[in-house]
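S.K.: Return atomic coordinates for the entry below.
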Amino acid sequence: MNILTRFSVGQYVYGNRSWLRIIDSRLKIIVIMIFLITPIWAGPIWRLSLVGCLLLITFLSLLPSRVWWRSLCLLSCLSLFIGFISILASFDIQSIDSSLRNPNELEVVLESYKNWDILQIPSQRVFFIDFGPYNFSRKAFELGIKTSTLIFTVIHSVNLMLLTTLQEDIVWGLSWFLYPLRKIGLPISKWLFQLLIALRFIPLVQEEFQNIIKSVSVRAINFRNLGFKKSFNLILILVERLFQNIFLRIDQGAESLLSKKKIIIKTNRFRTSYPSKFLNVIVNTLTICFILIAIFLRKLYGAL
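M.R.: Sure thing, here's the model as predicted:
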């Protein structure tokens, strides 16, 4: 199993089929910041709208389905699982029948409380274990939506950008935004060079992980015969070997950089030049319109 081709997470996929590739990297960074920042202090409707917008962009991006469908399914399952755990963790496990005060004193509060609850599960006994009572409120449901949509939005939006944008182009776009900070003496070029190395290092980590999986599959290890304790020890050994290989790659990269006496970093060279076509102008113009509409809708409908 080739993980690098089956799960293209965080690495650029070469090609020219998608219109996402011709969008200016500076506009992509602004769009990504919209997906990352606007969910803060936003209601569930806006968060679900961002998820729907991301799915729509993914389906209409003209990217090959083999590039994104596996990672999309895995991320969707992970987000739903974490959202479900958040809902269970926020259950109100207080008794439904018992009341600490006279209900006649809090008629208004009780009426709003009844409207706020979605589901009430009374106490039940299964064999010798008592379950409940559980109070499934709308607040718990909103918490599940917030956690699941936040994980999906953050990971999938960044992954879409990395799939369709060269690492050098991302670094150049960030350098364009951070250019005023150079006037006050901050080492922006060095920071961006470190970011470029980190982005280049993502496929190496995936390759080492793939090598570990291949080594286990070749040896045909039967975890059932090993038992729980030995299987757990074997997993720890594999994780340790994975980190050792990653640190070895880091040492090799550091030695290659230290062997050079002086490194001249010019972020202007990282810019990818696209031919000026009418389609590029249309796509970038529509992207600017999308940014303005998203900011307007966030201000209008995104509040809690």
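
S.K.: switch to C-alpha atoms for all contacts and neighbour counts from now on
M.R.: Will do.

S.K.: What's the first helix or strand after the helix ranked longest in the chain?
M.R.: Criterion DSSP state H: the longest helix present in the chain is helix 223-258. Going down the chain from helix 223-258, the next helix or strand is helix 278-301, by DSSP states H and E.

S.K.: which other helices and strands contact that following helix?
M.R.: Counting contacts by 3 or more Cα pairs under 8 Å, 6 or more residues apart in numbering; DSSP states H and E, helix 278-301 packs against helix 25-37.

S.K.: any idea how far the following helix or strand past the helix it packs on is from the chain center?
M.R.: Beyond helix 25-37 on the C-terminal side, the first helix or strand identified by DSSP H and E is helix 44-60. Helix 44-60 sits 13 Å away from the centroid of its parent chain (Cα atoms, centre = their mean, to the nearest Å).

S.K.: tilt between helix 44-60 and helix 278-301?
M.R.: If you take axes from the mean of the first three to the mean of the last three Cα atoms, to 10 degrees, helix 44-60 sits at 170 degrees to helix 278-301.

S.K.: if we look at helix 44-60, which residues are touching it?
M.R.: With Cα atoms under 8 Å, 6 or more residues apart in numbering as the test, helix 44-60 has contacts from 35, 39, 142, 145-146, 149-150, 152-153, 156-157, 160, 298, 301-302.

S.K.: Ok, stretch 138-158 next?
M.R.: Contacts with stretch 138-158, where a contact means Cα under 8 Å, 6+ apart, come from 10, 32, 35-36, 39, 44, 47-48, 50-51, 54, 72, 75-76, 79-88, 90-91, 116-118.

S.K.: Going by neighbour count, which of the residues you listed are buried?
M.R.: 10, 32, 35-36, 39, 44, 47-48, 50-51, 54, 72, 75-76, 79-80, 82-84, 86-87, 90-91 (16 or more other Cα atoms under 10 Å).

S.K.: Look up how far E111 lies from the residue with the largest distance to the centre of the chain.
M.R.: Distance from the centre of the chain peaks at N104, with 48.4 Å (Cα atoms, centre = their mean). N104 is 11 Å from E111, where distance means Cα to Cα, to the nearest Å.

S.K.: for comparison, sequence B:
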Amino acid sequence: MNCNHATFLLVSLPPPPPLLFPKFHYPVPKKTLLTLNLKRNPILRIKASKDDNGQSPNWSKWIPTGSFAADKVFRLISSATASPIGQFVSSPTTFLHSIDPRVKLVWLLVLVVLPARSHIIMRFGLVAYLTLLSIWILPRNAWKDQLGRVYFLSALLFITIGLGSDGVPALVQSRTPPPAVSGLPNLPISLTGYSYVISKLGPLTFTRKGLSVGSTVACLTFTVFQSASLCLTTTTPEQLASALRWFMLPLRYIGVSVSEIVLTLLLSLRFISLVFDEVRNIALGIVSRRVNWKQLTVMETIDIFFNYFRRIFKNIFSHAEQISQAMIARGFKGDVDNHKIYFLSESSFGMADIVCLLNLTVVIGASLLSEYYLV
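M.R.: Down below sits the predicted model:
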């Protein structure tokens, strides 16, 4: 018979005993340094505390939180242009305010030439001299701001040029055979301790050539920027234009339009303060609106920066148009020779100017002698 039924054996097993795990109690810290908010946004939040009362120190506000710090950029721009850069400072009045502007221009010309033609000791001596003079002449907030930036730029140039001028050895092979092959004696080792290589920084080498070139460029940069800043801070634009006109008067006999050059210089010096004011005021206007930069995309942030620069140029061109209209209203018709320029003060040559010229002669003589006696 055919059977269509099947019998299965069912075995019932008892349930397994539960596994007993030991219970460990972990101490929960009172302060959580890293908190993860996984429900809303997986953002790593960092908190810094100074002591147990939860007060944060000053450095905790500098910890980046992941958002674009455009607000700090505008604050930096507004603070950088707050100090007078290339602008006349009338107070406090120092002896440099009473020096004839023609003597100042001669000093500027000499300070541009000397760093490239003098010994390295004289270069750093000129830097120290200008530093002390800036601290003495300029207000405290002005010289701290200016010297910090100029020193940073000069140090950056010194490091990059000093290591880059002769720092990386050339990948060439000398074709000159060694002295042993040609039968010549070896060159004697210097007994004075002279070494062309000063120090090595991995693959880079700091040599005497790098020291000379780097110090020349760094000192020249510092003297040009800081001497020009001292001259513009203690001299009015009218006095500088009058001094330049006095030096350029002989060029009129060869057809040079001295009056046009002087008028252009005078307008340029007057325009410097307007440019810095516009840059600072527009940056302060953006900061005062308290824009929520975290909610903006990258393109929206870039658009704000483009609008910022566009507004600067628009205001500058507006000021230029107002100046041109004011000149036309005062009778200026484009002919500079027939339009008289009135300078507010006349230059006077006194005892202080003679002392400055004598000091300039001493500095030039010391720089020339340093090339022969300081080796």
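
S.K.: Now do E278 of structure 2: how many residues are near it, please.
M.R.: A count of nearby residues for E278 of structure 2, using other Cα atoms under 10 Å, gives 18.

S.K.: just the one 10 residues further on next, same as before
M.R.: Applying the criterion other Cα under 10 Å, we find 11 residues in the vicinity of S288 of structure 2.

S.K.: Looking at structure 1, name the residue matched to it.
M.R.: Matched by TM-score structural alignment, S288 of structure 2 corresponds to V218 in structure 1.

S.K.: Give me the three-state assignment for that match.
M.R.: helix (DSSP: H, G, I helix; E, B strand; the rest coil).

S.K.: Mind telling me what Q94 of structure 1 corresponds to in structure 2?
M.R.: In structure 2, Q94 of structure 1 lands on P169 (TM-score structural alignment).

S.K.: Tell me if that match really is in a strand.
M.R.: No: per three-state DSSP, P169 of structure 2 lies outside any strand segment and is coil.

S.K.: Now do the same contact list for it.
M.R.: Counting by Cα under 8 Å, 6+ apart, P169 of structure 2 touches T205.

S.K.: mind checking how far it is from C219 of structure 2?
M.R.: Going from P169 of structure 2 to C219 of structure 2 by Cα to Cα gives 26 Å.

S.K.: Nearest residue to the aligned residue in structure 1 for V112 of structure 2 in space, ignoring adjacent ones along the chain?
M.R.: Alignment note (TM-score structural alignment): V112 of structure 2 maps to L36 of structure 1. Closest residue to L36 of structure 1 apart from its sequence neighbours, by Cα to Cα, 6 or more residues apart in numbering: V154 at 5.9 Å.

S.K.: so which strand or helix has that neighbour?
M.R.: Going by DSSP H and E, V154 of structure 1 is in helix 138-164.

S.K.: buried residues in that helix?
M.R.: For helix 138-164 of structure 1, by 16+ other Cα under 10 Å, it's 140-154, 156-164.

S.K.: The counterpart of V103 of structure 2 in structure 1: neighbouring residues, count only.
M.R.: Residue pairing (TM-score structural alignment): V103 of structure 2 is matched to L27 of structure 1. Neighbour count for L27 of structure 1, taken as other Cα under 10 Å: 16.

S.K.: What of the one 3 residues further on?
M.R.: Applying other Cα under 10 Å, we find 15 residues neighbouring I30 of structure 1.

S.K.: Now do the contacts for the spatially closest residue to it that is not a sequence neighbour.
M.R.: Leaving aside its sequence neighbours, I30 of structure 1 sits nearest to I291 (Cα to Cα, 6+ apart; 7.7 Å). Contact analysis of I291 of structure 1 by Cα under 8 Å, 6+ apart lists I30, V31, I34.

S.K.: Try it again at 10 Å.
M.R.: By Cα atoms under 10 Å, 6 or more residues apart in numbering, I291 of structure 1 lies in contact with L27, K28, I30, V31, I34, T285, L297.

S.K.: got it, and N359 of structure 2?
M.R.: Residues near N359 of structure 2 by Cα under 10 Å, 6+ apart: D353, G365.

S.K.: still on that earlier bit, and the match of V112 of structure 2, how far is that from K214 of structure 1?
M.R.: Distance of L36 of structure 1 to K214 of structure 1, given as Cα to Cα: 36 Å.

S.K.: cool, K139 of structure 1 as well?
M.R.: Distance from K139 of structure 1 to K214 of structure 1, by Cα to Cα: 45 Å.

S.K.: cool, I293 of structure 1 as well?
M.R.: Counting by Cα to Cα - I293 of structure 1 and K214 of structure 1 are separated by 48 Å.

S.K.: One more: L56 of structure 1?
M.R.: For L56 of structure 1, the distance to K214 of structure 1 - Cα to Cα - is 35 Å.

S.K.: more crowded one of the two?
M.R.: More neighbours surround K214 than the other of L56 of structure 1 and K214, with 14 against 11 (other Cα under 10 Å).

S.K.: Now do the same contact list for the more buried one.
M.R.: K214 of structure 1 touches M1, N2, E208, A220, counting by Cα under 10 Å, 6+ apart.

S.K.: In terms of helices and strands, where is the third one?
M.R.: In this case it means E208 of structure 1. Assigned by DSSP H and E, E208 of structure 1 belongs to helix 188-219.

S.K.: which residues of the stretch 1-150 of structure 2 fall in helices?
M.R.: For the stretch 1-150 of structure 2, applying DSSP state H, counting those that start in this stretch gives helices covering 70-80, 101-117, 120-137, 140-165.

S.K.: I'd like those laid out as a markdown table, including distance to H319 of structure 2.
M.R.: Below are the helices of the stretch 1-150 of structure 2 laid out as a markdown table (distance: least, Cα to Cα, whole Å):
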| stretch | distance to H319 of structure 2 |
| --- | --- |
| helix 70-80 | 20 |
| helix 101-117 | 28 |
| helix 120-137 | 31 |
| helix 140-165 | 26 |
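
S.K.: rewinding a little: can you tell me which two in the contacts of helix 44-60 of structure 1 are farthest apart?
M.R.: Spanning the widest gap among the contacts of helix 44-60 of structure 1 are E142 and L160, at 26.3 Å by Cα to Cα.

S.K.: Over in structure 1, tell me which residue corresponds to I323 of structure 2.
M.R.: By TM-score structural alignment, I323 of structure 2 lines up with G253.

S.K.: ditto for C231 of structure 2
M.R.: In structure 1, the residue equivalent to C231 of structure 2 is M161, according to TM-score structural alignment.

S.K.: So what's the residue count around the nearest residue to its match once chain neighbours are set aside?
M.R.: In space, and not counting its chain neighbours, M161 of structure 1 is closest to K28: 7.2 Å by Cα to Cα, 6+ apart. Burial of K28 of structure 1 is recorded as 23 neighbouring residues (other Cα under 10 Å).
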